[in-house]
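A.B. asks: Using only what follows, build the 3D model:
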Amino acid sequence: MTPTVAPFPTARFRRLRRFDALRRLAGETQLSVDDLIWPVFVTEGRNTRTPIPSMPGVERLSIDLLVEAAHKAADLGIPAICVFPYTDPALKTELCEEAWNPDNLSNRAIRAIKTAVPEIAVMTDVALDPYNINGHDGIVRDGVILNDESVEALVKMSLAQAEAGADILGPSDMMDGRIGAMRAVLEGAGHKDVAILSYAAKYASAYYGPFRDAVGASGALKGDKKTYQMNPANSDEAMRLIQRDLQEGADMVMVKPGQPYLDICHRVKSQFGVPTYAYQVSGEYAMIEAAAANGWIDGEKVMLESLMAFKRAGCDGVLTYFAPRVAALLA
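C.D. replies: Take a look at the predicted model:
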């Protein structure tokens, strides 16, 4: 599109900025509660909430309290929540068998939420790091993350989550070929309606630290994740990954982290025109909260501005820890 603009003073851009009603009429991008997915952390126990120090305002919740949170989300109009488990370290193994246990913490949480609040969509995390004694998203042998063996484990994990009632599976592992393998097994097992929101462009980022605290993976991680997560320098590679995951059966795609990768979000939406999401990750959240706590920024305004940036870049929705606060403000 080539803009046609009259010369000054015929054209005065400030005319449409004079007061709120005109600014709203001329607004190009809208932020809605329909754009929000709320990531939540679940832990064992009853009536248990554990604050996460590196994520002020975020807590791990026992299943009973998570169900209450799901009711709150539904009342606010939030369409989906995404469940992440804090797994007992005693259950973590080399082969990650707890990941596909039908009665693991995550699957019990899925069933409880879908029973109590059936109208809310439940998304899951498909990766082995919460169950891996080495802290990695795949199975490790002799210091090497094994791709094909990990995919086999992830497929079993996906099937267990679908059978527990998950509506959306979120493979965040970045193993090659896992989307096609998951889709084939889901179709064969009668779970044809379970959607896959693939973390197709997930970068090896330094922004994930607080999240690893939240799921108890920080101390367990040996080495780094650079052999499977993307190089932050690469953009064209992200397009190839998006194309591959769509061809293998992904219904939606994710860019992670979010705000440092808005260029990737824009390229994905422009090039493929598919439902495109971003994850405003723990480090992004923590930086806004820390700066607001110190009085350096207006936290509420920056929160809303940051989410508007995702929409402006072309995202159809955002996973954000701010979801309940934003939903309340937009009500």
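A.B. asks: switch to C-alpha atoms for all contacts and neighbour counts from now on
C.D. replies: Will do.
A.B. asks: Quick check, residue 109 in contact with residue 61.
C.D. replies: No. Using C-alpha atoms under 8 Å, residue 109 is not in contact with residue 61; the gap is 10.4 Å.
A.B. asks: if I look at these two, which residues touch both of them?
C.D. replies: residue 42 (C-alpha atoms under 8 Å, 6 or more residues apart in numbering).
A.B. asks: got the contact list for the closest residue to residue 320 other than its chain neighbours?
C.D. replies: Nearest residue to residue 320 in three dimensions, chain neighbours excluded: residue 280, at 5.2 Å (C-alpha to C-alpha, 6 or more residues apart in numbering). Counting by C-alpha under 8 Å, 6+ apart, residue 280 touches 256, 257, 258, 259, 318, 319, 320, 321.
A.B. asks: and this one, so I can compare the two:
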Amino acid sequence: MSPARLAPFPFSRPRRLRRAGWIRDLVRETRLRPEDLIWPIFVMDGVDAEEPIPSMPGVSRLTVDRCVEAARRAADLGIPCIALFPYTDASVKTPGAEEAWNPDNLVNTATRAIKRAVPGIGVLLDVALDPYNSDGHDGIVRDGVVVNDESLMALEKQALAQVEAGCDILGPSDMMDGRIGIIRRALEEHDYQDALIMSYAAKYASAFYGPFRDAVGASGALKGDKKTYQMDFGNTDEALREVALDLEEGADMVMVKPGMPYLDVCRRVKTEFQVPTFAYQVSGEYAMLAGAIGNDWLDGDKVILESLGAFRRAGCDGILTYFAPQAAELMEAAI
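C.D. replies: The predicted structure follows:
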């Protein structure tokens, strides 16, 4: 579509549409609502406790009962979904990552508790082995190599344990080839046809994940890097190929990760495929903003909404963000 031909100044004065709050609201092209947010939460062992994460100011690991309270808060704020990530004790981490499909592991236990207490909220669980793998990788390591097909068998068992616990959305973040097809077939064969898959389809090998690895206790375990399976940050055509493959294999939604450094990828994915597209404002992005806000270098209320609005403007249907509760409260206050 060609842009409208505008009359020259003074007949065209774009500032007329900015002169008052009501007209700015009326002509705003992109809107941000609590319904656009998914809140990531870290789960730890214990009862009625939380543990601050130093590299993520304002974010804490929560015991299962505190996760239930967080789910209630999310529902009250209009946030439709939470994502759970475990802080797994080193004693249960193994080279085979067997804890990943333990029906009573942290995220599965928390999912059941949340679904009993807040049945109307969605729960997204990450499908990847890194929180449970003593090598710190998203797949199984053999002779220094992250092996693809053996990892698929483990991921299939993990995904089935998660939907059996009541998970609504599976989020495969491992970047193994073929994992969406393997998981989708397993769901069909076990009568979980309604389980949703939000594929981390374009997940980059990024330095912005550092605080997250601290949060789940994976930083010290990682041997080497993840560049043999996560994407090179210089590539965008590759992202489109990855998204196309995941959709063909049965993904319902796709994700770009990280978020703000990859807004161009978000736009390309949405334009090319016109499917539900999400982005993750990852821990490093959060830590930068939260650190600057904490030092009064940035206006927190304004920066939070502006940064999240950028995802919507780039074409994202929703955003995973640690700012979700603060953002929802700010939106409520603005109404």
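A.B. asks: TM-score them against each other, please.
C.D. replies: TM-score for the superposed pair, counting by TM-score structural alignment, normalised by the length of structure 1: 0.99. Supporting figures: 331 aligned residues with a C-alpha RMSD of 0.6 Å.
A.B. asks: circling back to that earlier point, distance of the aligned partner of the residue nearest to residue 320 of structure 1 in structure 2 from residue 29 of structure 2?
C.D. replies: Per TM-score structural alignment, the equivalent position to residue 280 of structure 1 in structure 2 is residue 281. Counting by C-alpha to C-alpha, to the nearest Å, the gap between residue 281 of structure 2 and residue 29 of structure 2 amounts to 22 Å.
A.B. asks: Correct me if wrong, but residue 28 of structure 1 is in a strand.
C.D. replies: No. Counting by DSSP: H, G, I helix; E, B strand; the rest coil, residue 28 of structure 1 is not part of a strand but coil.
A.B. asks: need the strands for the stretch 1-150 of structure 1, in chain order.
C.D. replies: 36-43, 49-51, 59-62, 80-85, 121-126, 139-141, 144-146 (DSSP state E, counting those that start in this stretch).
A.B. asks: what's the mean deviation for the third one versus structure 2?
C.D. replies: For strand 59-62 of structure 1, the mean distance to aligned residues of structure 2 following superposition is 0.4 Å (mean C-alpha distance after the TM-score superposition for structure 1).
A.B. asks: Ok, the second one next?
C.D. replies: Mean deviation of strand 49-51 of structure 1 from its aligned counterpart in structure 2 after superposition (mean C-alpha distance after the TM-score superposition for structure 1): 0.3 Å.
A.B. asks: Mind listing residues that contact that strand?
C.D. replies: Counting by C-alpha under 8 Å, 6+ apart, 57, 58, 59, 60, 61, 62, 65 sit against strand 49-51 of structure 1.
A.B. asks: May I ask which of those has the most neighbours?
C.D. replies: residue 61 (25 neighbours; other C-alpha atoms under 10 Å).
A.B. asks: and that residue, what is it in contact with?
C.D. replies: Contacts of residue 61 of structure 1 (C-alpha under 8 Å, 6+ apart): 41, 42, 43, 47, 48, 49, 50.
A.B. asks: And it, how close does it get to residue 208 of structure 1?
C.D. replies: Distance from residue 61 of structure 1 to residue 208 of structure 1, by C-alpha to C-alpha: 20 Å.
A.B. asks: do the same with residue 9 of structure 1
C.D. replies: Distance from residue 9 of structure 1 to residue 208 of structure 1, by C-alpha to C-alpha: 49 Å.
A.B. asks: okay, these two: which has more neighbours?
C.D. replies: residue 208 (16 against 7).
A.B. asks: Would it be right to say that the more buried one lies in a strand?
C.D. replies: No. Per three-state DSSP, residue 208 of structure 1 lies outside any strand segment and is helix.
A.B. asks: residues touching it, list them.
C.D. replies: Taking C-alpha under 8 Å, 6+ apart as the criterion, residue 208 of structure 1 is in contact with 281, 282, 283.
A.B. asks: Make JSON lines from those residues and add secondary structure and neighbour count to it.
C.D. replies: Listed next are those as JSON lines, based on DSSP: H, G, I helix; E, B strand; the rest coil; neighbours: other C-alpha atoms under 10 Å:
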{"residue": "281", "secondary structure": "coil", "neighbour count": "22"}
{"residue": "282", "secondary structure": "helix", "neighbour count": "22"}
{"residue": "283", "secondary structure": "helix", "neighbour count": "19"}
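A.B. asks: would you turn the residues you listed into TSV with distance to residue 145 of structure 1?
C.D. replies: Listed next are these as TSV, based on distance: C-alpha to C-alpha, whole Å:
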residue	distance to residue 145 of structure 1
281	24
282	24
283	25
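A.B. asks: quick check, nearest of these to residue 86 of structure 1?
C.D. replies: residue 282 (15.3 Å; C-alpha to C-alpha).
A.B. asks: Can you tell me how far the closest one is from residue 250 of structure 1?
C.D. replies: 25 Å.
A.B. asks: what does residue 180 of structure 1 give?
C.D. replies: For residue 180 of structure 1, the distance to residue 250 of structure 1 - C-alpha to C-alpha - is 8 Å.
A.B. asks: higher neighbour count, those two?
C.D. replies: More crowded of residue 180 of structure 1 and residue 250, by other C-alpha under 10 Å: residue 250, with 24 against 19.
A.B. asks: mind listing what's buried in the helix or strand containing residue 325 of structure 2?
C.D. replies: Using DSSP states H and E, residue 325 of structure 2 sits in helix 324-334. By neighbour count on 16 or more other C-alpha atoms under 10 Å, the buried set for helix 324-334 of structure 2 is 324, 325, 327, 328, 330, 331.
A.B. asks: Just name whatever secondary elements it is in contact with.
C.D. replies: Packed against helix 324-334 of structure 2 by the contact rule (3 or more C-alpha pairs under 8 Å, 6 or more residues apart in numbering; DSSP states H and E) you find strand 37-43, helix 64-77, helix 300-313.
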